[in-house]
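Student: predicted model and sequence below, questions to follow.
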Amino acid sequence: MRHDAPLSSAGPVRTTCPYCGVGCGVLALPDGKGGAAVAGDPTHPANLGRLCSKGSALGETLGLGSRVLHPLKRNAAGDYDRVSWDVALDAVADGLKTIIAEHGPEAVAFYLSGQLLTEDYYVANKLMKGFIGSPHVDTNSRLCMSSTVAGQRRVFGSDTVPGSYEDLDCADLIVLVGSNTAWCHPVLFRRIQQNRAERGAKVVVIDPRVTATAEDSDLVLPLKPGSDGALFAGLLVHLTDQGLTDATYLANHTAGFDETLANARAIAPDMAAVASHTGLKLADIAAFYALWAGTPAVVTAWSQGVNQSAQGTDKVAAILHCHLATGRIGRPGGGPFSLTGQPNAMGGREVGGLANMLAAHMNYTPAEIDRVGRFWNAPNMARHEGLKAVAMLDAVAEKRIRALWVMATNPAVSLPRADHVLSALKGLDLFVVSENVISNDTLRGEPDFILPAAAWGEKDGTVTNSERRISRQRAFLALPGEARPDWWIICEVARRLGFAQAFNYPDASEIYVEHATLSAFENEGSRDFDIGAHSMLDRRAYDALNPVQWPVPAGRPLGTPRLFADGNFYTPDRRASLKPLATPALAATVSEEFPLVLNTGRIRDQWHTMTRTGLSPKLGAHISEPSVYVNPADAIRYGLTAGGFARIENGHGAVVLKVALDAGVPQGSLFAPIHWSAETASHARIGAAVQPLCDPFSGQPEMKATPSRILPVAYASRGFVLSRDPAALPAGSWWASVAVEGGQGRLFATDASAEELMAHSRSLFGEDGLVEMIDREAGIYRCAATRDGKLVAALFLGPAARAPLWDTVKAAFADPDFAPQNRLALLAGRRLDGAADPGPVVCACFGVGLNAIRAAFAAGNEVSVEDIGRQLKAGTNCGSCLPELRRIGASERQGASAGEAAA
């Protein structure tokens, strides 16, 4: 069985970025040493050559230092021994057989990931749902987009995103709901901003938190958390009362409008009721409704702020209702648009990666179970829906699920109530993890086997982005060690379970062809997902496959940019089904004990649990420490100081984070990033403090509103350590790891004294080649260690109010020509090249610092952001730093004006 892909012998390889659902095309040029130069692919329609800061830094994440390269088996002492593939695969198969024999197939589950390729996903679902006979296959996409899936299936009868990215170019109004697009989908945000600049499109941002996205918009609606449904119910009422609904479209292509309108009137009879629900000003609601009503070409796009909600399905449906009521769907520049979080969340849905779906967008109806079973010639088809992610881990804790195989994800960090999840994993009879990095908290769950999976750059297959565009992810690096593609690992276990004939694929292309063939099987237009035109691809055609939007049925190989303009939906009567909403409720009920609402989400330059982005020095430079963002008024109320520390706690868990003041966070709320894990920080695993409350339809957990409290935490000193290898810190220290050029960095806070740190440093680095400076009275200690003429370590400690010069010393540490005689100057905090300190990084794409940007703005009041781009290149790539550049410019101009007035 072939498990590798042919690598290009010359020139760049066209592939796809492994981060968000934008699905940007990438050109990767291998350097012959295991790395590659990475650039945007100007021919890919998703990004037209642009990459965000994360995509631009992909070349920094290809090293093997943290890779799992061989199968590992846990021994009796709790350590791991290297074993052969045959030993590992035989044992996994035998373990599954034993558990199935004793407890039945539903004692077995898979937990998958939007990081898997479609081909990996397909064989995992086929094995579990068709041959083992368990429905318990779910995915981390449950945490990402499952409320959209449920909402679209409720209304459209299918999990279909109607539009295309081109709609963002030609819309006259773009409404962004619960989406910090500037940071989370920056390449799409550049398209939106280009439309705004060139065509005058209006942008409305609806989000409880005023984010970087809101700073580049025409109207900002900072509504109460959980009130989105009321806002759009009110819009439906307004559109009807103004005579702006499309009566013909409603009559011919929808059902349930009268009941849905009556429900909307009960929720939001007028703008005053909407204002009461949402906390918005009447004038702002009126302005939004007037814009939406008076602009036929409107795109309403949403992301995690809508999805990660206990009422997420209703929120999605409320948006869809407004587009259907006006017939604004499937037309250029008009339609509802879900912005997917992961690179292959949609591809996983296509093959049945969610517990409540079968392959090819089929459901658990008797006819569809029979159809999939006949196509696969499956002996043990699952007969009902499986457990969704949160419920699946509860079943693990209760011993109803006894074997779990986790692939390409990190549930011990990302799932709500993460401590409970980690504890549950340790109780499994058989726990298997397919992973490509060792820096994964889920491995603390003590898996019996760790199987080395291929990583981006080595994988070969397909992914589907937010606009239904299928793209090839091509290999450009050889598989290292004994790493293998996920599909190969799954098929080898299937063979050992006795299902060899059904899983005898020579390469990924044959899996894709089978997937395409199933999509068209007994379809004839009855299902949305149909890529039957690909059912006859040979290996060469598969390798050359161009990006294409499904449906791609036989006879239509160029795909389908938009759907539903003709009113042909996938419900039994072919009409869109409008249904009443539950009464909208606020996302969290606070109390005297837990008076604040904890909101979680992404930051600009990191991705998920940092197992990849955490390797990049460039990406670690913008926001280096895990922080909680607090409204300044709340900071005063709770005794917090900017740059200090705070403990956030509730009934589920607790974290300690650095405090950052942010007026964009509403009073009564906290915002914390999801990315840091126990591998990358001491006390920042935010999933441990997130409630497990889920949407009743989608099963998606409420990640945006956990009742919590916040308390100040004091440390005597702060500092950092830089070393070629990871360096331990005194017990009880708070720390966060940061990738740096040439080694490992840790920012820390501690109650250890300067003398204690001196003794600790000597034990870490030895006294040979160590130069030290200590001021016991001031609580300052600094040291630098050299070996063989090279700087190998530095540790700086100072009082909490006087943080040491991290950026200056980090630059010296990265300098391969640093001379030992410069150590005293380094301990004094001076740059050795005489250059000005660039300050904290603002533009990650080009490494441009705050001080350099301030100096450029200081040249005169007429200096624009565009001038900064021409001079420093800041903001000229992905543009995600443009809102920050504008803030800096405004601050500098304000400061200059104040200085002139004082003079």
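Tutor: Done, it's in.

Student: use CA for all of it now, contacts and neighbours both
Tutor: Noted.

Student: I figured V659 hits G639, correct?
Tutor: No. Contact criterion Cα atoms under 8 Å: V659 and G639 do not qualify, at 11.0 Å.

Student: okay, those two: which has more neighbours?
Tutor: V659 (24 against 12; other Cα atoms under 10 Å).

Student: below is structure B, check it against A:
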Amino acid sequence: MPVSPAIFRTSRQEGVSGTRTTCPYCGVGCGVLVASDVKGNVTVTGDPDHPANRGRLCVKGTALGETLATDGRLLAPRINGAEAGWDAALDLIATRLSQAVAMHGPDSVALYVSGQLLTEDYYVANKLMKGFIGSANIDTNSRLCMASSVAGHRRAFGTDTVPGQYEDLDLADLVVLVGSNLAWCHPVLHQRLMAAKAARGTKIVVIDPRRTATCEGADLHLALAPGADAHLFNMLLSHLADNGHLNTAFLQNVQGLEAALATARISDVTDTGLSPAVLDQFLTLWAGTEKVVTVYSQGINQSDSGTDKVNAILNCHLATGRIGCPGMGPFSVTGQPNAMGGREVGGLANMLACHLELENPDHRAAVQGFWACPTMADRPGLKAVDMFRAAEDGRIRALWILHTNPAVSMPDADRVARAIAGCDFVVVSDAFALTDTARLADVLLPATAWGEKDGTVTNSERMISRQRAFLPAPGQARPDWWQLAQVARRMGFSGFEWASPAEIFAEHAALSGVAGTLGSDFDISGLRGADYEELAPVVWPQAAQKGGRFFGNGRFHTPDERGRMVPVTARLPAKVTQAHPFRLNTGRIRDQWHTMTRTGMAPRLSQHLGEPYLEIHPADAARVGLAPATLAELTSPQGRAILRVMISDAVAPGQPFAPMHWTGETAPSGRVDALVAPVTDPVSGQPASKSTPVAIRPFAAAWYGFAISQRDLMPACDYWAKASVNGGAQLELAGAHAPEDWAAWATKLFGAPPTTTLTDLARGTHRFAIAQRGQLQGAVFVARDPVLLARGHLASLLGAAEGGALAGRPGADQPDPGPTVCACMNVGLNTILRSIAEGDALSLQALGEVLGAGTNCGSCRPELAALLHRHIQREAAE
């Protein structure tokens, strides 16, 4: 996006040209450098001096400069769909919130916030809700990704503390990845781990029902039965005890060993779905390796027994003393850029600021005194799933949603959308006007986005980094903290008079000092007087022992300073039924983020996997009659979805997988969370997003289609999925009934009659192009079966001469690169296969040297390795 150099600020840090800021995607918290050329074009590169990434970036971070256009941005407040001034919008919000409190009590108001908020935004929201409105009905979409880890930490350590540092991945002799597709979801950490493997022979074990991209670099893959993680780590605990691997000295500082062992011994190898030989290999390796790090993520957390799974892992580290020392410990990696910052300010419904306890009267009194607030929430509020249920049944009368899209991302998403639509008063603060949730708001507030926001974020290893603005706010967009503070002041509350995020951060740091006197681990009061503008990345607490690690000295944040081993009665998810015989696993893909409001703007990020799909085992596909590239219809008691079929033995029979990124704006029938059951962990309240029973059958498509267009199209058909391309969009299409007049259908699709038509009635194919002044504006291809075309080539023709577009393929002098495999270097599948077949590149190193593939973020390297492996197998067979 062109940016005027006049508004581009140069960082004063170490003479770096440009702005030092932090990536807005996952919890790795990578530092980035943003610069502009003489034409004002923005480029984003990894910051070589940021400790989290040392210059590395994944493909999403590399493409950040392509996501800065203001198309589709919400540029002014709206009341009931009509533009309004800020004063009118803020006054209305303040009035409606005050009325709800006066008429129905403080618990009739709720805030649903997001890990996309900066810490300063989060702080203001928490202060307003818990200290001034007087209810703990504030929860965050981080409830969907790491609440079970929070609950497990608090049970074991007395506080929500991540014990280790990223450096432990460099120092460990064994890294166990549990429910974590690190190669796709945290690529920079995966690069770091693979570098350690290459440099010092680090062993890697992946525990996951799926064979993910991360497995390509592993020494051992445990294809665990779905939900059996606690069984596995219970068996590990028993093995440690039975074979003399307990650390008796460290256990003097830990309670609960006997009870934890008693429940652990109930688990059996049959519960895990593993063979005794594979299980023994893992148990022996873990027990015999002192420097072991167990990294876990959503495969553990997103479960109806997620907290117990977390504690089963923590029990093994506590029993061996392998915690808080270089190269060893449990490590929860978070999915959002500021999930940790939200935890620090108490952004969850059951937490107080600065890791203090909402249920503790001394803690509440200290925070109330510091804030000088008239009241203080004295009990946990509604967690995410329960919050929207309360909106549905009328207990919540006023709901404010900030920077998240629950009508898509919550389990039972259709019901959540109906609850939001039926709530008396809904405010949505967002950067974009056209999201599934924004469409349901009574008041829409234009918020600043990455590049315009100024504040701090905390990554998965407790490192606080600055996120700095380098663009002006478009239109009337304003920071979230400002919106919240303005409403608070209009409600008659004092203490919200900040003029900048620096002032909010200083208050947050000062409160953490108060928390420190009460024994909280979170104390950043030493940063209160720091130069906020030039604040360098820092791990809290600054004076923590052993380089920022916790608990290696055997002291915990419990009343008696002893750790707690928790007895875990492991259980498996509820069995599937005859009506819904498949267990659906959901998750992320490599190149997209959440509901794609940002990543969807970068065309190259849609060229790897550009539409919602169902990954299903060949035996299952054969059993229900699914063919490759056709469509599958999935149903659950909650909802329905239509997804493209991808047949693969990377998933086990009965355990299909589907990604969760698509929305009503990009693929209305591909909203996967509409299927997911709203089942939650009883301790953490985190939904179980990886085990929903579903039924699967072929979608009876009468026709399939593919379209490209410079205009934004909204097709009227049973299935469509839209992805950005340079100069426009591409769409996959399908319908259960064929139109009687395809030319009329194409005219309606494009809003103008086609200029070129090619029809073969015998084959049932129809091709239409529309051009203006000889330049291609759009084209659509229709067939009875899935359409086979050179999609990338066709997308490249938009805006070019119309001739030849309806051929659907490049000429002989224009090789088709095929679907993108390496998005960083824009290298297609066909290009890679040609280089392998011709003998030009028969190793990962050679592919990098010849094509550049895999040389940047490395997240495509597992796919490259698989292509090479298949070639070698074919050569051997011949």
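Tutor: Cool, the structure landed. Please read these numbers as outputs of a predicted model, since none were measured by experiment.

Student: residue boundaries of the helices in the stretch 751-878 of structure 2?
Tutor: For the stretch 751-878 of structure 2, the helices defined by DSSP state H, counting those that start in this stretch cover 791-796, 829-837, 844-851, 861-877.

Student: any idea which of those helices is most buried?
Tutor: Highest mean neighbour count of the helices of the stretch 751-878 of structure 2: helix 791-796, a mean of 19 (counted as mean count of other Cα atoms under 10 Å).

Student: and the alignment partner in structure 2 of L479 of structure 1, what does it touch?
Tutor: Taking TM-score structural alignment as the criterion, the aligned counterpart of L479 of structure 1 in structure 2 is A473. For A473 of structure 2, the contact set (Cα atoms under 8 Å, 6 or more residues apart in numbering) comprises 448, 452.

Student: my hunch is that A473 of structure 2 is in a strand, does that hold up?
Tutor: No. A473 of structure 2: not assigned to a strand; according to DSSP: H, G, I helix; E, B strand; the rest coil it is coil.

Student: where's it relative to G115 of structure 2, distance?
Tutor: 20 Å (Cα to Cα, to the nearest Å).

Student: do the same with T765 of structure 2
Tutor: From T765 of structure 2 to G115 of structure 2 the distance is 47 Å (Cα to Cα).

Student: of those two, which one has the most company?
Tutor: Each of T765 of structure 2 and G115 has its neighbours counted (other Cα under 10 Å); G115 has more, 31 against 19.

Student: the alignment partner in structure 1 of Q368 of structure 2: what secondary structure?
Tutor: Following TM-score structural alignment, the counterpart assigned to Q368 of structure 2 within structure 1 is G373. Look at G373 of structure 1: counting by three-state DSSP, its state is helix.

Student: could you point out the longest strand in structure 1?
Tutor: strand 790-799 (DSSP state E).

Student: what does that strand contact?
Tutor: Taking Cα under 8 Å, 6+ apart as the rule, strand 790-799 of structure 1 contacts 716-724, 754, 757, 761, 765, 778-786, 803-804, 809, 813, 816-820.

Student: try it again at 7 Å.
Tutor: Strand 790-799 of structure 1 has contacts (Cα atoms under 7 Å, 6 or more residues apart in numbering) with 716-724, 779-786, 804, 813, 818-820.

Student: now stretch 90-101 of structure 1
Tutor: So stretch 90-101 of structure 1 is contacted by 107, 430, 493, 496-497 (Cα under 7 Å, 6+ apart).

Student: nearest to R886 of structure 1, of the residues you listed?
Tutor: Sorting the contacts of stretch 90-101 of structure 1 by how near they are to R886 of structure 1, with Cα to Cα, puts L430 at the top with 53.3 Å.

Student: surely that closest one and D448 touch.
Tutor: Yes. The criterion here is Cα atoms under 7 Å, and L430 of structure 1 meets it with D448 at 6.4 Å.

Student: to which residue of structure 2 is G875 of structure 1 aligned?
Tutor: Match for G875 of structure 1 (TM-score structural alignment): G854.

Student: which residues does its match contact?
Tutor: Here G854 of structure 2 is in contact with 822, 848, 860-861 (criterion: Cα under 7 Å, 6+ apart).
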